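Participant: the sequence isn't on hand, but the structure is:
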């Protein structure tokens, strides 16, 4: 049997993305460590995820609570204790308790029902993941997220009514057209609300996002290939 010594495709792609991030940050006159990469592992088979883990990456994004638990719980404590697992898909209120107990970051707080469910789960579990509010920056009816015009009040309510510490904002801009204006608006919302973390930029536009202040980019296809 011949054992291949070639690195796995996903590990090679991961290295390429890291290099592109570094270059984009340099061009934007930002420090090399100013942004974090979330490798979007949702729906991906373990054989393409493991090479990225072996390359040293530890931050992964998942869309569904149960899928994430099934994938990561067997290896989280004993093998990869330093994982940083992020929920980047919609959260149902009946899954809030599981999400609060399992994830390090929840990026999709998008309505008061979810904020209340998370607050209740935090009290019950005695732990709170880092929380991001999802903004429907393009005001698209098919997408989740609070409208930009309602973001300030929602942030206020999350803090004052539900007692949640909101660390960041997340968005997924419209597919078509330039992304810069949407990202600039996200920066404005963050600045006037004292928000320090911005999560936007994916496989096809993360370099633009880094120019517009993103410090949390989410890349799936460009690392793992199409699902």
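Facilitator: Perfect, I can see it now. Quantities reported herein were computed from a predicted structural model and do not represent experimental measurements. Numbering: from 1, shown residues only.
Participant: only C-alpha atoms for contact and neighbour calcs from this point on.
Facilitator: OK.
Participant: tell me which element residue 108 falls in.
Facilitator: Taking DSSP states H and E as the definition, one finds residue 108 inside strand 105-109.
Participant: mind listing the strands for this protein?
Facilitator: Taking DSSP state E as the test, the strands found in the chain are 36-40, 59-62, 84-87, 105-109, 130-135, 166-171, 197-199, 216-219.
Participant: use this one as the comparison:
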């Protein structure tokens, strides 16, 4: 295994456990058994470069499945928000099978929280095409929703889904039994995503009683 791969492995585990900004780079270098203290900067340029490489390596594992699912869904005579939500949820759910994959889910969730899904979506690189295709498909189904609202809604749903799966990964690796079985959680995640995306607009005038209390 190359030094670069060792660094990625060490960073994945430590960032998942301690946080993408909390773990010292020197600890990652030592865990990866690298002698050069500047190994991270040599291979990745910066902490951000390392975080991006870790996230991309994880995402590469779900890109092929997401691409195949989207192609199948979009070839149907009619595609629904439930279909598209399944294309979003199922590739994440497939990453619950090993500790390494679950660590990847936790790291990607942190990246989305810190940098925002829009930043990830607009970044260049392999795998971004399927993310963009999924985004366009969601937007097409939400064409009646104002542009700014639907884009914010999609980003929020993606972030919340990643957060929910990251929390489940943490429960599993801590030895706790989640309330729902894997299949139940998958089904409910798809339902929650589709429901949130299709939620009706709220007229704040009907909530004046609540606004007055804040």
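Facilitator: On my side now, so go ahead. A quick note: this is a predicted structure, and the numbers were derived from the prediction, not measured.
Participant: could I get the TM-score for this pair?
Facilitator: Once superposed, the chains reach a TM-score of 0.23 (TM-score structural alignment, normalised by the length of structure 2), with 79 aligned residues with a CA RMSD of 5.2 Å.
Participant: if we can go back for a sec, using TSV, lay out the strands of structure 1 together with mean neighbour count and distance to residue 9 of structure 1.
Facilitator: Shown next, in TSV, are the strands of structure 1 (neighbours: other CA atoms under 10 Å; distance: least, CA to CA, whole Å):
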stretch	mean neighbour count	distance to residue 9 of structure 1
strand 36-40	23	14
strand 59-62	23	18
strand 84-87	23	22
strand 105-109	26	28
strand 130-135	24	31
strand 166-171	23	29
strand 197-199	25	26
strand 216-219	23	15
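Participant: now render those strands as JSON lines, adding distance to residue 11 of structure 1.
Facilitator: As requested, the strands of structure 1 are exported to JSON lines (distance: least, CA to CA, whole Å):
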{"stretch": "strand 36-40", "distance to residue 11 of structure 1": "11"}
{"stretch": "strand 59-62", "distance to residue 11 of structure 1": "14"}
{"stretch": "strand 84-87", "distance to residue 11 of structure 1": "18"}
{"stretch": "strand 105-109", "distance to residue 11 of structure 1": "24"}
{"stretch": "strand 130-135", "distance to residue 11 of structure 1": "28"}
{"stretch": "strand 166-171", "distance to residue 11 of structure 1": "26"}
{"stretch": "strand 197-199", "distance to residue 11 of structure 1": "23"}
{"stretch": "strand 216-219", "distance to residue 11 of structure 1": "13"}
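Participant: who's in contact with residue 170 of structure 2?
Facilitator: residue 106 (CA atoms under 8 Å, 6 or more residues apart in numbering).
Participant: spatially central residue in structure 2, please.
Facilitator: residue 162 (4.3 Å; CA atoms, centre = their mean).
Participant: now that residue: which helix or strand?
Facilitator: Secondary structure assigned from DSSP H and E places residue 162 of structure 2 in helix 147-173.
Participant: so the helix ranked longest in structure 1 versus strand 36-40, what angle?
Facilitator: If you go by DSSP state H, structure 1 has its longest helix at helix 9-27. Put simply, helix 9-27 of structure 1 runs at 150 degrees to strand 36-40, going by axes from the mean of the first three to the mean of the last three CA atoms, to 10 degrees.
Participant: follow-up on the earlier one: which helices and strands does the strand holding residue 108 of structure 1 pack with?
Facilitator: strand 84-87, strand 130-135, strand 166-171 (3 or more CA pairs under 8 Å, 6 or more residues apart in numbering; DSSP states H and E).
Participant: make TSV out of the ones you listed and add distance to residue 187 of structure 1.
Facilitator: TSV is the format used below for those (distance: least, CA to CA, whole Å):
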stretch	distance to residue 187 of structure 1
strand 84-87	21
strand 130-135	12
strand 166-171	9
